[in-house]
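In: Please find the sequence and the predicted model below.
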Amino acid sequence: MANKASSLVLYMNEASPPSNAVIMLGSKLGLQFDYKKPSLLTLEHKSPEFKKINPMGTIPVLVDGDFVVSESHAIMKYLLGKYGGDHQEKLYPSDVRTRALIDQSLFYDAGVLFVRLKAFALPTLLRGLDGISDTQKADIDEAFSVVEAYLQKNKYIAADHLTLADISLASTVAPIHAVYKIDEKRFPRCKEWLELLNKEEIFKEINEPGAALFANIMNMFWEKNKK
């Protein structure tokens, strides 16, 4: 059984893909978070006060008693290690090769895939971008091609069952798909994988609404920026 979490504070936003990855894992583990929601549009997360909590000035941030950790992938591995209980072996197996494939996907999400999302999201919110450019679309397709390749051996990203790799990558793929649809002919496994995940409660209740909210915000700003 997982250890009981006394007081977990999570700085987050419902439209933030990395926040939703942590929230999905928390739900899977039966954890309760005390949510704090800094205003991203007013750059509250870049304020000196917030940077005392997280010098990177990003969300999500987890506070567990006197311990603070930021960056969604680090948070998820921490939560699973401390509170994962019976879920730990399935979501982050001890088999060295499987774990390496999961880590590969976590690092890919952080270093490539989410960067492609930020490349259009931040300029939309902060610099008047009025839509995804052809270059940005090509970069996204290139990123999707890697996810497609990961899915050639299993119906999930790194194993024959759900792992942290799926929670991580789907939290980024879903909001991109909500504004720039996955090409089913080029990336059929990506589409099937996302549909498979969306049948699970944590994706249906957390990831899908988060992706829809992200899309609504993007579309609202694109309309506004065109004017």
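Out: Sure thing, it's come through.

In: okay, CA-based contacts and neighbour counts for the rest of this
Out: Noted.

In: ranges for the strands of this protein?
Out: 8-11, 33-36, 61-64, 67-70 (DSSP state E).

In: pretty sure E184 contacts K191?
Out: Yes: counting by CA atoms under 8 Å, E184 touches K191, with 6.3 Å between them.

In: neighbour count winner among those two?
Out: K191 (19 against 11; other CA atoms under 10 Å).

In: quick revisit: possible to save the strands of the chain as TSV with distance to D103 and mean neighbour count?
Out: What follows is the strands of the chain, written out as TSV (distance: least, CA to CA, whole Å; neighbours: other CA atoms under 10 Å):
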stretch	distance to D103	mean neighbour count
strand 8-11	23	20
strand 33-36	25	14
strand 61-64	20	22
strand 67-70	17	15
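
In: How about residues contacting the lengthiest helix in the chain?
Out: Criterion DSSP state H: the longest helix present in the chain is helix 208-226. Helix 208-226 has contacts (CA atoms under 8 Å, 6 or more residues apart in numbering) with 14-17, 20, 121, 124-125, 128-131, 171, 174-176, 178-179, 198.

In: that older thread, pipe the strands of the chain into a markdown table and attach distance to E208 per row.
Out: Formatted as a markdown table, these follow (distance: least, CA to CA, whole Å):
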| stretch | distance to E208 |
| --- | --- |
| strand 8-11 | 20 |
| strand 33-36 | 19 |
| strand 61-64 | 22 |
| strand 67-70 | 23 |
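
In: before we go on, here's another structure to hold up against the first:
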Amino acid sequence: MPIDLYYLEASAPCRSVMMTAKMVGVELNLKKTDVMAGDNMKPEYIKMNPQHNIPTIDDDGFYLNESRAICAYLVNKYGKDDTLYPKDPKVRALVDQRLYFDMGVFYHRFGLVYYPVMLKGATKIDESAMKDLEGALDFLETFLGQNKYAACDHLTIADLSLVASASTFLATNKTIFDKHPKIQSWLETCKAEITDYEETNNRGAEAFGQWAGAALSKLESA
């Protein structure tokens, strides 16, 4: 049976789950969940996920939210091998570290720059937040100087999560990685290896970019 995924295509965390599912051959039953319209606040949704965020999966009555946990679960349960989430303790620890980095630093700092404008009516970009985001880009550039991929010498769920974020950044700001050649090269490498990349990630990233662009254009004309 396919796994129900409650999602929005523009959401980077949702797209990391979509990429992981495709890579391990899991069929998803996509259930659009418009958080702006309050779909996530309906009683039946909160019963599955009291945090009422996206993504959430329903795997035959097993409910799980938080994208990085979902990605790990999909590989652990359905992966033909452990390539995407290696069982070796040291390699897995590095994958986990990069996942936490994506959640707590990389994507988080991006949100602190752009979400106030997109969601809260801010009239200018916070320059301090932008500086912090640039620091996060430097961190990833450093990680990619140690390995070809985010955590080791092959693609893992750390890459899928970070690619979902990085492609969102790029769709929002086409010059954001101009000073980070290793990120640019890594992105292109991952795009070529991720199954059905256009469908599972790029289309949603571009949708986010259009949404962000509409909000940012108002700043430019103010």
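Out: Alright, I've got the coordinates. Just so it is clear, the model here is predicted, and its values are computed rather than measured.

In: among the strands of structure 1, which is nearest A158 of structure 1?
Out: strand 67-70 (24.1 Å; CA to CA).

In: which residues are contacting that closest one?
Out: So strand 67-70 of structure 1 is contacted by I53, N54, T58, I59, P60, V61, L62, V63, I75 (CA under 8 Å, 6+ apart).

In: ok, of these, which one's closest to V146 of structure 1?
Out: The nearest one, if we look at the contacts of strand 67-70 of structure 1 relative to V146 of structure 1 and count by CA to CA, is I75, at 24.1 Å.

In: Can you tell me the residue that sits opposite the closest one in structure 2?
Out: Aligned by TM-score structural alignment, I75 of structure 1 pairs with I70 of structure 2.

In: Its match: what's it in contact with?
Out: I70 of structure 2 sits in contact with V17, I57, L64, where contact means CA under 8 Å, 6+ apart.

In: How much space separates it from D58 of structure 2?
Out: 10 Å (CA to CA, to the nearest Å).

In: how far is stretch 208-222 of structure 2 from where the chain is centred?
Out: 21 Å (CA atoms, centre = their mean, to the nearest Å).

In: cool, and stretch 57-66 of structure 1?
Out: The answer for stretch 57-66 of structure 1 is 16 Å, by CA atoms, centre = their mean.

In: residue range for it in structure 2?
Out: Taking TM-score structural alignment, stretch 57-66 of structure 1 hits residues 52-61 over in structure 2.

In: Aligned counterpart of E14 of structure 1 in structure 2, please.
Out: Applying TM-score structural alignment, one finds that E14 of structure 1 aligns to E9 in structure 2.

In: ok, its match - contacts?
Out: R15, R203, G204, A205, A207.

In: hmm, which two among those are most spread apart?
Out: By the measure CA to CA, R15 and A207 form the most distant pair in the contacts of E9 of structure 2, at 11.9 Å.

In: re earlier: and the match of I75 of structure 1, how far is that from N53 of structure 2?
Out: Distance, I70 of structure 2 to N53 of structure 2, by CA to CA: 13 Å.

In: And A212 of structure 2, by the same measure?
Out: For A212 of structure 2, the distance to N53 of structure 2 - CA to CA - is 20 Å.

In: In terms of neighbours, single out the busier of those two.
Out: A212 (20 against 17).

In: give me every residue that touches the residue lying closest to H180 of structure 2 once chain neighbours are set aside.
Out: Closest residue to H180 of structure 2 apart from its sequence neighbours, by CA to CA, 6 or more residues apart in numbering: E141 at 6.3 Å. Going by CA under 8 Å, 6+ apart, E141 of structure 2 touches H180, P181, K182, I183.
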